[in-house]
Every structure is written in structure tokens, then in C-alpha cells.
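1. This is the structure alone, sequence omitted:
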């Protein structure tokens, strides 16, 4: 015979210990929260009015740099990378590699490191512009720049690039530059 059921007696609720409960328990309680900021109000002629006395020159709280509404400000050029200017007399070598495969990047970084070690004062840029697909090219930057290696429109498995002996190529480039 089955045991009798116990009567429903109100039991206190048990609290489960979960990861979020420890975070909630350790969270500091703010005594006086900040008052809400005033919202923008539109006038009848539909021009936005802000709470700032000078909307043209606000200050960035993180860096305390004035933010201007000028279109030539640094914020206007967010997507564009600034290419550093070249010093007179120094050569710039560009290594352009496709971003399709990791093998391109490995070789490009190796070329950059070895050229900077081998030729003091040489500047090596890796992909200063958007690279072409299936491309691995090492050249001197400029109008009549000399091309050391130019492998274009390679298809997988990138046989011409993998067949290169990179140490030999790098030493050849260093000799031509010097």
C-alpha cells in the first residue's frame, strides 16, 4: 500500500543559487541616481533645439577634446585610414596580399619583418589600400615603382605563391634595394 500524501503545508520558498544571483547580490546600490537629461524639444519651424548652450562646440568627456560640427573634422573620416607621409630619401616598399587565405598574410608578415631587419630606415607597408583578389605583390611605392614579385589572379590552392622560397626572395629584394 502506498504511503499517505502529506497535507499541503505552506513551506518557505527556497532560493536557488545561480551565477546571476551572485552578480546581483554583489552589485552596489546607488543612493542618489542622476536626474534624467532634458530631451530635445522641437519648435514650430521644426528646428531641433538642444539643451547645450553651444551645440557647435561640445566637449568629448573621455578625451576632453572639443567636437566641432566641421565636416573636415577627424570624425568625418572614420572609415578612411590616414597613410603616414614619407620622409625624403627613404624608400617605401608595399606588400599587397589577398585576404582570402591565411597563407598570404603569413608570407606578407614574414617579408615585412625581414625587410625591416635587413634594410635600416626602410618603411614596409602591408595592404595600404584594399587588396586585389588572389594577389601577392611586393613593389616599391611610387609612380615608377619597381615590382619585385607580382603574382596576380591566383586560384586555389595558390600554387605559384606556395612554390616560392621566401628566404631567397627576401634576400634578393634586400640586395636590389641596397
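-> Arrived safely, thanks for sending. Computed from a predicted model, the values in this text were never measured in an experiment.
2. can we go C-alpha only for contacts and neighbour counts from here?
-> Fine.
3. Let me see the ranges of the helices in the protein.
-> 19-26, 102-118, 159-162, 166-177 (DSSP state H).
4. Do you have the strands of this protein handy? List them.
-> Along the chain, counting by DSSP state E, strands occupy 41-42, 48-49, 57-59, 66-68, 92-97, 123-126, 136-140, 147-151.
5. deepest of the ones you listed, which one?
-> strand 92-97 (a mean of 23; mean count of other Cα atoms under 10 Å).
6. Give me the residues contacting that one.
-> Outside strand 92-97, the residues that touch it by Cα atoms under 8 Å, 6 or more residues apart in numbering are 86, 104-105, 108, 111-112, 122-128, 131-132, 134-141.
7. relative to strand 147-151, how tilted is it?
-> Between strand 92-97 and strand 147-151, the angle comes out at 10 degrees (axes from the mean of the first three to the mean of the last three Cα atoms, to 10 degrees).
8. which non-adjacent residue is nearest residue 151?
-> Excluding its sequence neighbours, the residue lying closest to residue 151 (Cα to Cα, 6 or more residues apart in numbering) is residue 136, at 5.2 Å.
9. another one to put next to it:
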């Protein structure tokens, strides 16, 4: 059997100009307009240094300056990126290795804001022992390093 055709109902004429009533239109019609309350502006306070919550307060001069170099002691700076925990793991390993092997050595980890994708070990104001800069993920040059060998090389160069 062939499907039967549906009969189309005649459309009512729009001579009445009636509007469609929906639940939303009823709710809007019965809703009261919102009340706007204007609060007075707060009085300006006395002049104080304002610290925004996003900015960290600047370190004091005593904290920012690295420790003074004592007679015969050397300072080694380890700068590592904060992007990935692998940088920190290697930096801590180098720090502990140097402190255990050489007595009276000062090892600073990130005394200033570190560069991105950077792992660098250097003598303060002098020689650079290892410098890996602008590394991209997955940080292959850094992960390929044998850290025990790197630590022993740095110890030999310092002595």
C-alpha cells in the first residue's frame, strides 16, 4: 500500500492581532523592576603604601643581597626554571653534591628570578660550569645529562 498524504489544515488568518502567551511572558509581565541601590563612595584614606594582592612585596635589602663571601669560600649559583619539577630535582642534587664534597662552599639556588627553560650552574661573578638555555619540552638536553658526572666535573674545576 502506498502511504497516504496528510491533509494540511488551513492557517488561521492574523486579523485578530493576538499575541502568543507563554510562561516567560507572564513571568516578565508580573515581575517588578529591580531596585538599584547606589552606595556612596568611600572616603580616601590617609596615604599608605598599597600592595595589590597579585604583586609580591619587594624583598628587603638584607634578603636580596647574597651572603658575603668569607675568606677562601666560593659561591656557586644554580639557576633553574620553575616550569617543570625536573629542573628543581637536578638543582637540588647538584647543590647537595657540592655541599657534601667541598666544605665552606656557598650554593645559591635561584637568587634572582630564573629564565624560562634554563638550567645553569656558574660561579658567582665568574666561570660558567654548565649552561642549558631556551630548552623546549621534553627538555631532552637536560635529561640526557648524567648528574653524578656533572657534579664531579664541577668539583674538579672548583678545586
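-> Sure, I can see it. Remember, it's a predicted structure, so these values are computed and weren't measured experimentally.
10. Turn the strands of structure 1 into a markdown table, columns for distance to residue 166 of structure 1.
-> Formatted as a markdown table, the strands of structure 1 follow (distance: least, Cα to Cα, whole Å):
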| stretch | distance to residue 166 of structure 1 |
| --- | --- |
| strand 41-42 | 64 |
| strand 48-49 | 61 |
| strand 57-59 | 51 |
| strand 66-68 | 48 |
| strand 92-97 | 13 |
| strand 123-126 | 16 |
| strand 136-140 | 12 |
| strand 147-151 | 11 |
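11. List just the one of those strands that sits closest to residue 20 of structure 1.
-> strand 57-59 (36.9 Å; Cα to Cα).
12. Specify, as a residue range, where the closest one falls in structure 2.
-> Using TM-score structural alignment, none of the residues of structure 2 align to strand 57-59 of structure 1.
13. That strand packs against which elements?
-> The helices and strands touching strand 57-59 of structure 1, judged by 3 or more Cα pairs under 8 Å, 6 or more residues apart in numbering; DSSP states H and E, are strand 66-68.
14. Which position in structure 2 pairs with the residue nearest to residue 151 of structure 1?
-> Superposed on structure 2 with TM-score structural alignment, residue 136 of structure 1 falls opposite residue 119.
15. how close does the residue nearest to residue 151 of structure 1 get to residue 115 of structure 1?
-> 16 Å (Cα to Cα, to the nearest Å).
16. Could you find the closest non-adjacent residue to residue 135 of structure 1?
-> In space, residue 135 of structure 1 is closest to residue 152, 4.5 Å off (Cα to Cα, 6+ apart).
17. How many neighbouring residues does the one you found have?
-> Burial measure for residue 152 of structure 1: 16 neighbouring residues, criterion other Cα atoms under 10 Å.
18. who touches the residue mapped onto it from structure 2 in this structure?
-> Using TM-score structural alignment, the partner of residue 152 of structure 1 in structure 2 is residue 133. By Cα under 8 Å, 6+ apart, residue 133 of structure 2 lies in contact with 116, 117, 118, 119, 120.
19. Could you check how far the third one is from residue 103 of structure 2?
-> Noted for residue 118 of structure 2: a distance of 27 Å to residue 103 of structure 2, by Cα to Cα.
20. When those two are compared, which one has more neighbours?
-> residue 118 (21 against 10).
21. correct me, but that one touches residue 81?
-> Yes: between residue 118 of structure 2 and residue 81 a contact is recorded at 5.3 Å, counting by Cα atoms under 8 Å.
22. does residue 112 of structure 1 really touch residue 122, like I thought?
-> No: contact criterion Cα under 8 Å: residue 112 of structure 1 and residue 122 do not qualify, at 9.9 Å.
23. Same drill for these two, tell me which one is more crowded.
-> Between residue 112 of structure 1 and residue 122, residue 112 has the larger neighbour count (other Cα under 10 Å), namely 20 against 17.
24. Quickly note the distance from the equivalent of that one over in structure 2 to residue 106 of structure 2.
-> Applying TM-score structural alignment, one finds that residue 112 of structure 1 aligns to residue 95 in structure 2. The gap separating residue 95 of structure 2 from residue 106 of structure 2 is 9 Å, by Cα to Cα.
25. what's the answer for residue 152 of structure 2, then?
-> 17 Å.
26. What of residue 157 of structure 2?
-> For residue 157 of structure 2, the distance to residue 106 of structure 2 - Cα to Cα - is 16 Å.
27. for residue 65 of structure 2, same thing?
-> 13 Å.
28. And for residue 115 of structure 2?
-> 21 Å.
29. same deal with residue 138 of structure 2?
-> 31 Å.
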